[in-house]
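*Asks:* Turn this into a model:
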Amino acid sequence: MTLHLHSLPAAALLVTCAAFMPFDAIAGVRVCTFPGSPSTALDQKVASETFRTAGIAATIVTHGIANGDDDGVSLKELDKTLGHQCDVIAGFPRSPVADATGGKMLFSRGYLRSGYVSIESANVKTTGVAQNTVAAMYASPAQLIAVQQTGVRLDLENTSALSVEAVAAGRARRAIVWYPAVVAYGRAHPEQRFTVSSTASPYADWHLVFAFASSGATLQKSVDAALDKMTADGRLAALTHEWALPASQSAAESAHAPKVSYLERATVPHAQQGGIRLAVAGTSTQGRFIKVSDAASTDVPSFDRMQANHGKALYASSCAKCHGGALQGVTGPALRGPAFAPISNAHLTVGGIFGYMATNMPADRPGKLKDQDYADIMAFLLFSNGYTPGSTKLTADNARTSATKLIAGPAH
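*Replies:* Next up, the predicted model:
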């Protein structure tokens, strides 16, 4: 599962007016899933049982969601898919940091609470640089979680399955990964065993839901009623048991217990380099590596209002599609408020965010902007999270080396 959906196959379905008809007049509700998601098998089973319980004929569409362009699928494109190609999307991921509220879609209650976890192999012992390496899927919440840890080497893979494989093969000591990917990998490789722990990040907690077009309120109510019935009689728990987070982890999170860190401090020497940077470009099987270091200044960054305004314009053209026009999060996480930078997050720094952004964003053309343009976008993010502009312009060098914790406050 990833916030960027551009790797998912396109659906080739006929356009009809069915989405605008009463559902009792439709021969069958068309249910789309995300074939690229590790939870597709679960999503299809839950959908079939839910619509059977609701007494609604349904057809599972295996072709998936229509492709967007290279930087993901926008809310507009998903709205269009639901209006013409599908009546329902099963397995839609929602989170406090990316709840897709900026679109026209309606959502059911969640049928699976899952999230991003840290895994370590119980079969393989890592050596050398792998001892200090964490695997994560590129341009996904896993990478956002991983970059919050200082002093580690990141193996950025193209899929969540490859992130798990990096641990199984001994290339990485740990991986930050969508938990259903661990389940799917274990099904395909039953000889592999992993220890699982939670991750202390606002990007970790997700729910799978059904998504509907804006005209689907009646269907939404029927699905919610069916899910309630399946919860009451135990069928939903039976369907999702294998895919649910480990009981000990769920209990700890429910009780708001402290979450374990997913990687201890570095145990092997590493070069002291400020911020985050790409170190080696790899292939789809070897991943890409970035170095995260805590060697940075403690200067409070200063920016002026004019560059924040310029950053707002740059954000609108290069970032808003995935992160939302109001920074609320769409297929990418929110970039304002406590969901983005809570006071409890000790590792989210101005330098870390700037380095990640300048190296990896926009997702379709990482690093395409000038350094000063990235600094102006950073100024806009600071302003949007309650920081007060001054008279000195924020430079790329000052942003990159700032160790100031980014803590969201009231927006101006």
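*Asks:* Please count neighbours and contacts with C-alpha atoms only from this point.
*Replies:* Will do.
*Asks:* In what element of secondary structure is residue 345 found?
*Replies:* Taking DSSP states H and E as the definition, residue 345 sits outside all helices and strands.
*Asks:* what about it, how many neighbours?
*Replies:* 17 (other C-alpha atoms under 10 Å).
*Asks:* got it, and residue 232?
*Replies:* 11.
*Asks:* Also residue 317?
*Replies:* 11.
*Asks:* quick check, it in a helix?
*Replies:* Yes - under DSSP: H, G, I helix; E, B strand; the rest coil, residue 317 sits within a helix.
*Asks:* Next one: it from residue 362, what distance?
*Replies:* Computed as C-alpha to C-alpha, to the nearest Å, the residue 317 to residue 362 distance reads 10 Å.
*Asks:* try residue 239
*Replies:* The gap separating residue 239 from residue 362 is 38 Å, by C-alpha to C-alpha.
*Asks:* same check, this time on residue 339
*Replies:* Distance from residue 339 to residue 362, by C-alpha to C-alpha: 21 Å.
*Asks:* same thing with residue 207?
*Replies:* Taken as C-alpha to C-alpha, the span from residue 207 to residue 362 is 26 Å.
*Asks:* For residue 361, give me its contacts.
*Replies:* 367, 368 (C-alpha atoms under 8 Å, 6 or more residues apart in numbering).
*Asks:* What distance do you get for it to residue 152?
*Replies:* Residue 361 is 21 Å from residue 152, by C-alpha to C-alpha.
*Asks:* again, but for residue 376
*Replies:* From residue 376 to residue 152 the distance is 28 Å (C-alpha to C-alpha).
*Asks:* tally of neighbours for residue 194?
*Replies:* 18.
*Asks:* Let's see this one next, to set against the first:
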Amino acid sequence: MRTGFRSVTAVVPIALAALAYAIVVPVTPARATPLPSRSAPQQRHVREVGDTAITTMDGVYTLAQATRGGNVFAAYCKSCHTPTFHSGPPFRAKWYGRSLVDLFVYVRREMPKNAPGSMSDADYTLAIAYLLRINGMPTGAKPLAADTAELRRIRLDSVPAASSPEGPAR
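*Replies:* Below you'll find the predicted structure:
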């Protein structure tokens, strides 16, 4: 039984750190907005999602979110994952064409490995914004919402690795 006690005592500090971070870092809720208009060059990135056609190439997160998401990644993810593993071909192979809600539900259910589901939905969304950034997805004016209905409407699209705004993933 001591093993169970040790694993519980290992989770408590992590949960407290996550709670402290959630209290300190304010999150501005996103408002529902109409879909942006499409220009001809953007049409190649459009994938129909039910009655909508919006992709991560439409700027679905803000630069501020991605920056804060980098801090979340460093605090909760980096001890097990490198940004390189979550960018470029490995990321595209797993997530290209899927709904952003798939990625959100996966990371919320599975991460961090030592305490799955222990982060706030806002922090999971920030981490996803960071992943989008290191994968070359453009930023936009509206923040990515921690709302599964909204995330379900967005498909992960891909850009060539060389066009990442930060250069090669670090």
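*Asks:* Now do the same for residue 91 of the first structure: helix, strand or coil?
*Replies:* Per three-state DSSP, residue 91 of the first structure ends up strand.
*Asks:* Isn't it up against residue 208?
*Replies:* Yes - using C-alpha atoms under 8 Å, residue 91 of the first structure is in contact with residue 208, at 5.0 Å.
*Asks:* the more surrounded of these two?
*Replies:* Using other C-alpha under 10 Å as the criterion, residue 91 of the first structure and residue 208 rank with residue 91 on top: 28 against 21.
*Asks:* counterpart of that one in the second structure?
*Replies:* With TM-score structural alignment as the criterion, residue 91 of the first structure has no equivalent in the second structure.
*Asks:* how close does residue 91 of the first structure get to residue 50 of the first structure?
*Replies:* For residue 91 of the first structure, the distance to residue 50 of the first structure - C-alpha to C-alpha - is 13 Å.
*Asks:* and if you look at residue 345 of the first structure?
*Replies:* 38 Å.
*Asks:* Repeat that for residue 77 of the first structure.
*Replies:* Residue 77 of the first structure sits 26 Å away from residue 50 of the first structure, going by C-alpha to C-alpha.
*Asks:* out of the two, which sits in the more crowded spot?
*Replies:* Neighbour count, other C-alpha under 10 Å: between residue 77 of the first structure and residue 50, residue 50 has more, with 24 against 17.
*Asks:* give me the stretch of the second structure that the host helix or strand of that one matches.
*Replies:* For residue 50 of the first structure, the host element (DSSP H and E) is helix 40-54. Across the second structure, nothing matches helix 40-54 of the first structure (TM-score structural alignment).
*Asks:* Who are the packing partners of that helix?
*Replies:* strand 58-61, strand 88-94, helix 217-232, helix 235-240 (3 or more C-alpha pairs under 8 Å, 6 or more residues apart in numbering; DSSP states H and E).
*Asks:* Next, the angle from the second one to helix 217-232.
*Replies:* Which is strand 88-94 of the first structure. Calculated by axes from the mean of the first three to the mean of the last three C-alpha atoms, to 10 degrees, strand 88-94 of the first structure forms an angle of 70 degrees with helix 217-232.
*Asks:* Check which helices and strands strand 88-94 of the first structure sits against.
*Replies:* Contact analysis of strand 88-94 of the first structure by 3+ C-alpha pairs under 8 Å, 6+ apart lists strand 29-32, helix 40-54, strand 205-212 as its packing neighbours.
*Asks:* so what does the first one touch, helix or strand wise?
*Replies:* Under the contact definition 3+ C-alpha pairs under 8 Å, 6+ apart, strand 29-32 of the first structure sits against strand 58-61, strand 88-94.
*Asks:* Could you dump the ones you listed into JSON lines with distance to residue 162 of the first structure added?
*Replies:* Below are these laid out as JSON lines (distance: least, C-alpha to C-alpha, whole Å):
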{"stretch": "strand 58-61", "distance to residue 162 of the first structure": "26"}
{"stretch": "strand 88-94", "distance to residue 162 of the first structure": "20"}
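*Asks:* Point out the most buried one among these.
*Replies:* strand 88-94 (a mean of 26; mean count of other C-alpha atoms under 10 Å).
*Asks:* Next, the angle helix 40-54 makes with that one.
*Replies:* Angle of strand 88-94 of the first structure versus helix 40-54, following the same axes, to 10 degrees, is 120 degrees.
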